[in-house]
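J.: Below is the sequence, then the predicted model.
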Amino acid sequence: MSTQRKTRVLVVDDSATSRRMLSGALRGEPDIEVVAEAADAFSASKLIAQHRPDVITLDIEMPKMDGLAFLRHLMKHQPIPVIIVSSHTPSGSALSLEALRAGAVEVIPKPVDPRSVVALASRLKTRIRQLRASQVHPRPTPRVHATAGAAHLKISRPVSGLIAIGASTGGPQALEALLTQLPIDTPPIVIVQHMPALFIRLFAERLNEVCPMRVVMATDGEPLSHGVAVVAPAGHHLIVEHQGGRLRTGVRRGPPVGHQRPAVDVLFHSLARLRRISVVGVLLTGMGRDGADGMVALRRAGQETIAEDESSCVVFGMPREAIARGGAVHVVALNRIAATIVKCLDRAPKP
């Protein structure tokens, strides 16, 4: 019989109905225990000191101190994995995206009807167990000004190639920090970020506001261009194909791969099939192993590959798998990845 301690969860929500729903969803699980409930941030602070929870579920819109301000305070003084359980309103979506930037490890939409409570319960329990199985180091997005960060990085000559980036938990912070360090004239960038459909377009818009290059949602058959980064849409795989003398995006519904759609593996494998195109594949923080097989394929195809080092990962899962399988040519901390990408591009064959 296992004597492993249960994962302690603190539920923070100003709605008594929501607190009952969330606590009820977790009640009776042999490995999860709701240690307390709080209706506001100040009560939550006292309960954190008293119960030392392993995971917090947090509503964004609360009285006294809003959830976002509380989250930032928590990440600064006492980082604990936080799962945001948010509303479906447009304003709620924007706030939830900001919460990911502030250090939340996941955003789960609140159910809109009783039938969706079961789905929420399943997803919440799965995520809590994944967090327990992983070494999680929550941290907010570093405050870096795009032009200041990218000014010293220059690509020394024209490059016919592209950059591919995959990320999951902790990815919104890592991607923003990385892209703001790359020069504006960077080769095309293709991105897979695991994120709920409700937030991915807002995430791309946020990146477009703060990054030197243009950031857009991927559409099927779109030519890739220098100075443009494309983000895989929710619920669709992103691939790159050589058509009509141009590199073009492909957006495919397809079945999930490794429980993910979009999957980093699908993107990386499509790039490994390209010929006479230089690729730099980058795998950032995230749970699980998505992207590890694809990174191995890229390296076997002679391409440059970079895995984020454990020291800067929120969750050292996907990069660890890629490293363990021999897929990573370079293993570097997040603040050195942009410079490593530029060095890889400078070594690429001339177009």
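T.: Received it, and whenever you're ready, just let me know what you need.
J.: contacts and neighbour counts: CA atoms only from here.
T.: Will do.
J.: ok, which stretches of the chain are strands?
T.: 7-12, 32-38, 55-58, 82-86, 106-109, 161-167, 189-193, 214-217, 228-231, 237-243, 246-252, 278-283, 304-308, 330-332 (DSSP state E).
J.: Now mean neighbour count too, for the ones you listed, in JSON lines please.
T.: Formatted as JSON lines, the strands of the chain follow (neighbours: other C-alpha atoms under 10 Å):
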{"stretch": "strand 7-12", "mean neighbour count": "23"}
{"stretch": "strand 32-38", "mean neighbour count": "20"}
{"stretch": "strand 55-58", "mean neighbour count": "24"}
{"stretch": "strand 82-86", "mean neighbour count": "24"}
{"stretch": "strand 106-109", "mean neighbour count": "21"}
{"stretch": "strand 161-167", "mean neighbour count": "24"}
{"stretch": "strand 189-193", "mean neighbour count": "26"}
{"stretch": "strand 214-217", "mean neighbour count": "20"}
{"stretch": "strand 228-231", "mean neighbour count": "23"}
{"stretch": "strand 237-243", "mean neighbour count": "21"}
{"stretch": "strand 246-252", "mean neighbour count": "19"}
{"stretch": "strand 278-283", "mean neighbour count": "27"}
{"stretch": "strand 304-308", "mean neighbour count": "27"}
{"stretch": "strand 330-332", "mean neighbour count": "18"}
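J.: Of the ones you listed, which is nearest residue 118?
T.: Of all the strands of the chain, strand 106-109 sits nearest to residue 118, with 12.6 Å by C-alpha to C-alpha.
J.: take the one below as the second:
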Amino acid sequence: MIKVLVIDDSPLIRMVLTEILQQAGDIEVVGVAEDPYEAREKIKTLHPDVLTLDVEMPKMDGISFLKNLMRLRPMPVIMVSTLTKQGSPVTLEALEIGAVDFIAKPSVNVASQLQSYAELLYQKIRVAHKAKLRPFKPHDDKDVTVVNEFKAFSSQAVLAIGASTGGTEAIKEVLIRMPTHCPPIVVTQHIPPVFSTSFALRMDKTCAITVKEAVDGDVLKPGFAYIAPGDQHLKVVRRGTQLHCLLDNGELVNRHKPAVDVLFHSLVESVGKHTSAVLLTGMGSDGARGLLALREVGAHTFAQDEATSVVWGMPRAAFEMNAAQALVPLPKVCQQLLKSAARN
């Protein structure tokens, strides 16, 4: 049984989350806490495997508690967040500190949606239980060294990144090292709509390159990274001599929209062997078939290694179907992508 401690100042949310989790079969709610001080004591006595943590609470906010927790006693945390413009930057900060994942607060007045919510919550708890954790260490992003060893790149090169659970921080680790003359970068991360906007803004402030949420018709330019909106697939299409972003509001693919496979398959047609693509941390197998299709047309394909992945699901699927030419530790991904796109 996976032992869970539910931390939320709302009695109703504590009750709803407890009732949902107790029905999973392999998950046991060993306790609840209404604030971080009560949570701290219950962690010592109940020894939970996973925490669900509210962002806004009395006495101490969730972010401050999470920083202390990940510094002193790292453990898997799922943030239970309000999926709004106000809530998204704080939740992204929580992922930066070390939370494994996040989920929306349950809509307790919409009974028809509770079953799908429950299945998603179970999945996130199970993944968090097995996730690799990293202690929180405050650092200055300005201290990161940009990869400047490659002076020129093929004019036809495009870099592509796909990720899911743990991906916001993994993508940051890649983009923050990119030089301003790098090839165009396209990114699909499994993320809700409002969060993709906040994530792109956060990356743009952090990185030397320009990072933006992709807009339909955007022309791909060097030194730019284009992040798929949280509710649309991102494709790359060729129009004459230029490459453009195309947003597609089609069906879910591999239960996701945006889906990594959609992006990678579009690159097979539009960029082909000039693509350098990597599949980063995430649960499931989205992106593996697309990466294989890219490899089969001569593109450079990579997957993050197990040791540096929060969840080695998507990269593992790619590795097992021989879609990736190499497994690469996260700190080396940027260099590997640039090396494969460098002009000899």
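T.: Nice, thanks for sending it over. Being a predicted model, the structure only gives us computed values, none of them experimental.
J.: Any idea what the TM-score is?
T.: The TM-score (TM-score structural alignment, normalised by the length of structure 2) is 0.93; 340 aligned residues with a C-alpha RMSD of 2.0 Å.
J.: Now distance to residue 75 of structure 1 too, for the strands of structure 1, in JSON lines please.
T.: Shown next, in JSON lines, are the strands of structure 1 (distance: least, C-alpha to C-alpha, whole Å):
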{"stretch": "strand 7-12", "distance to residue 75 of structure 1": "16"}
{"stretch": "strand 32-38", "distance to residue 75 of structure 1": "18"}
{"stretch": "strand 55-58", "distance to residue 75 of structure 1": "12"}
{"stretch": "strand 82-86", "distance to residue 75 of structure 1": "9"}
{"stretch": "strand 106-109", "distance to residue 75 of structure 1": "14"}
{"stretch": "strand 161-167", "distance to residue 75 of structure 1": "21"}
{"stretch": "strand 189-193", "distance to residue 75 of structure 1": "22"}
{"stretch": "strand 214-217", "distance to residue 75 of structure 1": "28"}
{"stretch": "strand 228-231", "distance to residue 75 of structure 1": "27"}
{"stretch": "strand 237-243", "distance to residue 75 of structure 1": "33"}
{"stretch": "strand 246-252", "distance to residue 75 of structure 1": "36"}
{"stretch": "strand 278-283", "distance to residue 75 of structure 1": "24"}
{"stretch": "strand 304-308", "distance to residue 75 of structure 1": "21"}
{"stretch": "strand 330-332", "distance to residue 75 of structure 1": "24"}
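J.: so which of those comes closest to residue 135 of structure 1?
T.: strand 55-58 (12.5 Å).
J.: Relative to structure 2, what is the average displacement of that closest one?
T.: Its aligned residues in structure 2 lie a mean 0.8 Å from strand 55-58 of structure 1 after superposition (mean C-alpha distance after the TM-score superposition for structure 1).
J.: Find me the equivalent region of that strand in structure 2.
T.: Aligned by TM-score structural alignment, strand 55-58 of structure 1 falls on residues 50-53 of structure 2.
J.: residues in contact with the counterpart of residue 89 of structure 2 in structure 1?
T.: In structure 1, the residue paired with residue 89 of structure 2 is residue 94, using TM-score structural alignment. Going by C-alpha atoms under 8 Å, 6 or more residues apart in numbering, residue 94 of structure 1 touches 199, 202.
J.: let's see it at 10 Å
T.: Residues in contact with residue 94 of structure 1 (C-alpha atoms under 10 Å, 6 or more residues apart in numbering) are 198-199, 202-203, 206.
J.: one step back: and of the strands of structure 1, who's closest to residue 138 of structure 1?
T.: Closest of those to residue 138 of structure 1 is strand 82-86, at 8.2 Å (criterion: C-alpha to C-alpha).
J.: average distance between the closest one and structure 2?
T.: Mean deviation of strand 82-86 of structure 1 from its aligned counterpart in structure 2 after superposition (mean C-alpha distance after the TM-score superposition for structure 1): 1.0 Å.
J.: from the middle of its chain, how far away would that strand be?
T.: 15 Å (C-alpha atoms, centre = their mean, to the nearest Å).
J.: One more: stretch 28-40 of structure 1?
T.: On C-alpha atoms, centre = their mean, the centre of stretch 28-40 of structure 1 falls 26 Å from the chain's centre.
J.: all helices for the stretch 151-300 of structure 1, in order.
T.: Listed in chain order, the helices of the stretch 151-300 of structure 1 (DSSP state H, counting those that start in this stretch) span 171-179, 197-210, 264-272, 292-300.
J.: So which of these is nearest residue 107 of structure 1?
T.: Closest to residue 107 of structure 1 of these, according to C-alpha to C-alpha: helix 197-210, at 9.0 Å.
J.: coming back round to it: please convert the helices of the stretch 151-300 of structure 1 to JSON lines, extending it with mean neighbour count and distance to residue 38 of structure 1.
T.: JSON lines is the format used below for the helices of the stretch 151-300 of structure 1 (neighbours: other C-alpha atoms under 10 Å; distance: least, C-alpha to C-alpha, whole Å):
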{"stretch": "helix 171-179", "mean neighbour count": "24", "distance to residue 38 of structure 1": "27"}
{"stretch": "helix 197-210", "mean neighbour count": "18", "distance to residue 38 of structure 1": "26"}
{"stretch": "helix 264-272", "mean neighbour count": "25", "distance to residue 38 of structure 1": "38"}
{"stretch": "helix 292-300", "mean neighbour count": "23", "distance to residue 38 of structure 1": "40"}
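J.: Using a markdown table, please lay out those helices together with distance to residue 69 of structure 1.
T.: Formatted as a markdown table, the helices of the stretch 151-300 of structure 1 follow (distance: least, C-alpha to C-alpha, whole Å):
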| stretch | distance to residue 69 of structure 1 |
| --- | --- |
| helix 171-179 | 17 |
| helix 197-210 | 19 |
| helix 264-272 | 32 |
| helix 292-300 | 36 |
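J.: Minimum distance to residue 253 of structure 1: which of the ones you listed has it?
T.: helix 264-272 (11.5 Å).
J.: Would you quantify the distance from the aligned partner of residue 279 of structure 2 in structure 1 to residue 15 of structure 1?
T.: By TM-score structural alignment, residue 279 of structure 2 lines up with residue 283 in structure 1. Distance, residue 283 of structure 1 to residue 15 of structure 1, using C-alpha to C-alpha, to the nearest Å: 39 Å.
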